[in-house]
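Colleague: what's the 3D shape of this:
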Amino acid sequence: MLRSQSLKQPSRLARRQPASLQSRLSSSVRSTPTPASPRPSTSSRLLLGLSGAGALAAAAYTVSTWRDGFAMDAEPGKKGWETSPGAGMTTTGDGANGKGGLFHFKPHVFLWGRNSHGVTSPSSADSAASPASSSQTVKRPSIASPLSDLVLRDLALSATYGVAVDANGDVLQWGAGFQPSGHVERTVQGRDIVKVAATQEGKVFGLSKKGDVFVWAAEKEMQKVEGGKRAIGGIELPRSQEGAGWMWALGKGTVWGRGSNDRVETVRLGTDVKLDRGERFTSLSAGASHLLALTNHGRSFALPLCLSANSHGQLGVRSVTLLAPPHPGSSPTSGLSLRLEPDEHLNEMGWEKLPPPPKKLDPLLLPAIPPPTPSQPAPHMDHIPALPTTAAATTPGAESTGSELRLHPDPAHHAALERSIHFCTTLHEIPALRGVEVAELAAGRRHSLARLGGRMHGRVLGWGSNSYGQLGLGSTLSYPSIPAPTEVPFRRSAAYQGASRPNTLECVRVAAGGNVSYFVVEADDGKAVDLLASGQGQFGGLGNGLWAHATSPVRVKTVSGLREWNETTGKVESVGIKDVQAGDGHVAVVLDNAVKNPDGTTFGRDVFVWGYNEHYQLGTGKRSNLPTPQHLAPLPYPRLIESQVAAAGSKPVAVTVSKQEETISSGTTSPMPHKRMQLSPAVPSHATKLPRGAVVEEAICAGDGGSGVYWRIINP
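Modeller: Next up is the predicted model:
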């Protein structure tokens, strides 16, 4: 990866290997071998899935070390793939040359950040450790032992609990917000979940492979159902009828296939409108109080998590149905219908909050006041009239807004009803986006973003809270609340002013976390790829090196406009952005700069982090916030290669190569360490316990005060 636009910079292959190894490896990174080139050996093709700076060194030493029963690691210490027979080793059928080979995949899950509730350092059920006895923070990436040896479909970290989905689609939960012990436990089974969204409102949402959206309680105590019914706040709520009665006999139970776990109550969400034939949900995004869902036909839906879900207009929907009994496959027939109106005083000037005028002033500077009269002996000094009161506050019996509505007279019962999974079981289509094809939805803390597709491809709409300018609408629309979807004017941004103004601008990815929005923008048909950010800059979340807020999108220079030399095309091309994971106050960006060797091995997706770091969620080992993107140290994979070499009594080749790499620099003037965290690109999952044809890759996630790296199945 290059962080320079100069054509004189060396290629990626030349920068990432010692000079002594360049003569042993092909000088072409992306080009295919010429006809005169020898056919790769079986041992070189067995280095599938290796990533990092050591992958190239691995290709050179594989032949000599194959007799010792191990293959060189990709990143220093990373044991992604092994080629030595042993316990649990499986033989793959038919390798690239038809002779086959031996593989064994050893994944690991790394977590770091806030651990006051045992989220980033979970314990297993057979362990005596508890969240109270563990450290309050995990300063650097460390292996989560109960989750190791697992390839996941998804991972989500909340402030008080964690949620993961294993390769079979079963849900794992842990943390003090799940149960007091905080142990990792399997909860929802048989739903074939592919994606989860963890919220602080006591609910977890899951998207199944078939496109259904389910909800279940985050707390283990609330997941139990006794007698088929649950009473909360004096109101009896029926259990979901899915998986009961005649539906159980037709396959919803355990007679055919795997059924839902009876220990956990799950509710399948309905919709207020009928979906088209073949239409299903494909993505979920949750904010502090609202949930956004998108279908494969580009239709947008929203669901409130509590009565304040539309306080800033972030829901996009005002008429909602609450506390309706679930009816699988149809809309609710009864329930509480009300309107969740945004706070109408958010955009008004708070005159009543102005400080009083100073007392010691020259009388000539004071405004003229009328002289005292018998009817008013004391002159009126308040020249600012009070704001008029609303009709709802003055008229008895007036209709209350959603924020004033009480579901139960008792506050405890009211809070329990809001946290119940039956609070709202209906996804409501966003009226303003009806008929508009949406390609991506992202929910921030109290704002929402929609990236459009179809004929309006590349345009972005934003609505909801705009107190810090997180909608990116500019200074002319710097209102605290924008309840209607409004287009983000990228061309008016300061990032595209001046002589270098591009002809075309298209947004290809959006992300939202906390009070910051992120936009991946391609200019002039992909000739330049920029990352823009807008919103709260108090903790460095904008990544532009400043601590000020930005009402208009600003460029994150460190990861924007990156260019590199492509040996195949003979041109300098832009470096894309593979993923943007925005947490509540920090962000992690993965570049799309993986290198593919002639023998098929790939490595090298660089990771940058910046933003809020009070809980060590950036993984730098320090607690200071970062206003600019920064690399991380390589993941601490167990160095099993060194122990195998020592046991075999041969020379530790891995250690020798590692020391050689430590003596060279990155080849650029920018602070880019040669040894840094790099995620492995997509690799086939040979001889693992995964479905046939599954492809896995290393992924990173950013949550509320925590972060994680795991191996993810990209085609579940």
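Colleague: drop to CA atoms for contacts and neighbour counts, all remaining ones
Modeller: Fine.
Colleague: need the residue closest to the centroid of the protein.
Modeller: When Cα atoms, centre = their mean is applied to the chain, the residue found nearest the centroid is Gln581 (4.1 Å).
Colleague: tell me how far it lies from Val589.
Modeller: Using Cα to Cα, to the nearest Å, we find Gln581 at a distance of 6 Å from Val589.
Colleague: equivalent analysis for Phe608, please.
Modeller: From Phe608 to Val589 the distance is 5 Å (Cα to Cα).
Colleague: alongside the first, I'd like the structure of this one:
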Amino acid sequence: MLTTRIRRPATHSVLALRSSRTPIARSLNAPWSRFASSQPQSRGPSSHWLRNSLGFASSWATHTTLMEERKLGRLFRGAKKEAIDVNDLRAQFVQEKRSLKSSAVYTWGSNIYKVVDPGSKDADIKTPRRFKYFDGQVLRDLKIEEKSGAAINEKGDLVQWGQAFSETDFKPSETLTGKNLVSLALSESRIIALSSDGTVYSLPLSKTEQSTGPKSRESSWVPFWASKSNLSYRVLNPSLKLGEKVTSISGGQEHVLLLTSSGRVFSAASSTENYPSLGQLGVEGLTWSTRPKGPADFCHEITAFKGSKIVKIAAGDYHSLALAEDGRMFAFGDNSFGQLGVNYDPERTFKDTPFVVKVNKLYRRGIYDAKVTSIAAGGANTFFSVDSTRILGSEEETADVRDLGNVTADTWSCGRGIWGTLGSGRWVHVQDSPTKIKALSGVSEYDEKTNQITPIRIRAMSVGTTHVSAILDNKTNISRNTKDTLDQSKDWGYDVVWWGGNEHFQLGTGKRSNQAKPIYINAPPETKKQAEARLQIMPRHKGKVGKRNVNMEQRVECGRHVSAIYSAV
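Modeller: Below you'll find the predicted structure:
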């Protein structure tokens, strides 16, 4: 079988120098434990991240010669059509990959708090390792951080593990059950979970607080029969219209964003100890002292979006993003590292009112129409993809423009880059103007069905505190036959790349060096004799889960110094 692709294979030998790694010092507000009404002390100047991190780390840049680049190969390099025989050994490394088994969870990175492998004494897990508890399971969602892990199983029940959940028993345990949950978000001390009917639950990470905290009364299918819940949780109640419900959530360290079916956005506090004070709630002038009466996790509608239908939301640790249907991107919250894509102001390090990021200024004015197609955030970083369409300039003639209507897909980043998290090849503390990730921009492939070259966009991106993964929406081929793995030469999956901090082996390379540009990693071998194979992500397909055939796909999750791949329904 011959397959025509315009991309040429990348090598594992991408060079990057290791940067120094320094934890970010950040002062905390006085606690408002269990949403108490006592007022905390204000966040002082010591909460400014930039001052606490500048001067702690140094970095180097590497410059390879032209001969070295030719020798190593560049990611997605090549502009000529190339016939590849997938049975050839060289092509096997590119296309025919034994990917991860479908119905499984793989984790790696920091295991200090027993999240990556609860049964292991290893402080770090260097390469993807199968999480045995989830063998033979498919999940609805999974979030993983250094101290805590949480997942929603196929039944819609919440599963938790890690030292933040229990200091004595680290293995996974079902907690919030019977709610038909579909997605979740982790804050520094709470879990926010969304049910299929749009109900949003907020519960403590800690097993002890879940059992000792105040418990709500739950209704029953039996009329006039109600009982107390078996664990402590709260329900977030945005002011919804008739027929409107919450469809998506995204959370940071102290806040959560709620997107509704009508395109409205609400924000709320999501931490037991600290109230959001860096503008990430999107309400001008909102502080602990100016908040409305009532619970501290009151849901605020972000009125700056009125007139715009929001289709996607994303939250970093202390900043927020929203993507409108018309391709405009809004940003608000902390800007200590330039993560909002505007100039850093030492006098006011955050913006509490959402504003439109001017994406068109990144392209030549008058001949390109730029629209944001996807957004992602995590830690102190922002990522967004742009479709720039070639249009006719005011002084141009149609006959003179050969690329009229052509679409180029680019990916941009801004924020903290000292660990290489920007993906641009630069090691910088502050990047307050968007920088293009060249390896993920202007990439195309030949589509045999349409007989034309099409752009390769970002299918999904997950952003951790210091590292990032991106799944590319390249053309895939999946056999109609049900099977466990992508081990047939005619099958291949989505390409996935990784970059950023690697201080706890969270990139999965088996080495500790940081990477400032996207790289491939190896799939974990299923047998000791299996040759190395580049990791690819399995698209939606029918696979075996026990004796059942389940429609599933693989997803990637990056957290604080940890990573995971899981099978999702």
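Colleague: give me the distance from the one helix or strand the residue nearest to the centre of the first structure maps to to the chain's centre.
Modeller: Assessed by DSSP states H and E, Gln581 of the first structure sits inside strand 576-582. Between the centre of strand 576-582 of the first structure and the centre of its host chain there is 9 Å, according to Cα atoms, centre = their mean, to the nearest Å.
Colleague: how big is the offset of it relative to the second structure?
Modeller: Following the fit onto the second structure, the mean deviation recorded for strand 576-582 of the first structure is 0.8 Å by mean Cα distance after the TM-score superposition for the first structure.
Colleague: could you report the neighbour count for Lys659 of the first structure?
Modeller: Residues within reach of Lys659 of the first structure, counting by other Cα atoms under 10 Å, total 10.
Colleague: and Ala412 of the first structure, what element?
Modeller: Using DSSP H and E, Ala412 of the first structure sits within helix 411-419.
Colleague: so where in the second structure does that helix end up aligned?
Modeller: With TM-score structural alignment applied, helix 411-419 of the first structure matches no range in the second structure.
Colleague: that helix packs against which elements?
Modeller: Contact here means 3 or more Cα pairs under 8 Å, 6 or more residues apart in numbering; DSSP states H and E; on that basis helix 411-419 of the first structure packs against strand 229-232.
Colleague: buried residues in the strand it packs on, which are they?
Modeller: Arg230 (16 or more other Cα atoms under 10 Å).
Colleague: following that strand, which helix or strand shows up next?
Modeller: Counting by DSSP H and E, the next helix or strand C-terminal to strand 229-232 of the first structure is strand 235-238.
Colleague: and that following strand, what's buried?
Modeller: Leu237.
Colleague: ranges for the strands of the stretch 251-400 of the first structure?
Modeller: Assigned by DSSP state E, counting those that start in this stretch, the strands in the stretch 251-400 of the first structure fall at 267-268, 270-271, 281-286, 290-295, 300-304, 319-322, 336-339.
Colleague: cool, the stretch 101-250 of the second structure as well?
Modeller: Counting by DSSP E, counting those that start in this stretch, the stretch 101-250 of the second structure has these strands, from start to end: 105-110, 124-130, 139-144, 149-153, 158-161, 173-174, 181-186, 190-195, 200-204, 217-219, 226-228, 234-236, 246-251.
Colleague: name the element the residue mapped onto Asp352 of the second structure from the first structure belongs to?
Modeller: The alignment partner of Asp352 of the second structure in the first structure, by TM-score structural alignment, is Pro483. Using DSSP H and E, the element containing Pro483 of the first structure is strand 481-487.
Colleague: just name the most buried of the strands of the stretch 251-400 of the first structure.
Modeller: Among the strands of the stretch 251-400 of the first structure, strand 300-304 has the highest mean neighbour count (mean count of other Cα atoms under 10 Å), at a mean of 27.
Colleague: mean shift of that one relative to the second structure?
Modeller: Compared with the second structure after the fit, strand 300-304 of the first structure shows a mean deviation of 0.6 Å (mean Cα distance after the TM-score superposition for the first structure).
Colleague: how big is the angle separating that strand from strand 290-295?
Modeller: Interaxial angle, strand 300-304 of the first structure versus strand 290-295 (axes from the mean of the first three to the mean of the last three Cα atoms, to 10 degrees): 150 degrees.
Colleague: in the second structure, what range does strand 300-304 of the first structure match?
Modeller: Alignment of strand 300-304 of the first structure against the second structure: residues 265-269, by TM-score structural alignment.
Colleague: thinking again about what came up before, quick check: neighbours shared by Gln581 and Val589 of the first structure?
Modeller: Residues touching both Gln581 of the first structure and Val589 (Cα atoms under 8 Å, 6 or more residues apart in numbering): there are none.
Colleague: trace Val590 of the first structure over to the second structure, please.
Modeller: Per TM-score structural alignment, Val590 of the first structure is aligned with Ile471.
Colleague: what about its match, is that helix, strand or coil?
Modeller: Secondary structure, DSSP: H, G, I helix; E, B strand; the rest coil: Ile471 of the second structure is strand.
Colleague: residues touching it, list them.
Modeller: So Ile471 of the second structure contacts Ile458, Arg459, Ala460, Met461, Tyr494, Asp495, Val496, Val497, Ile537 (Cα under 8 Å, 6+ apart).
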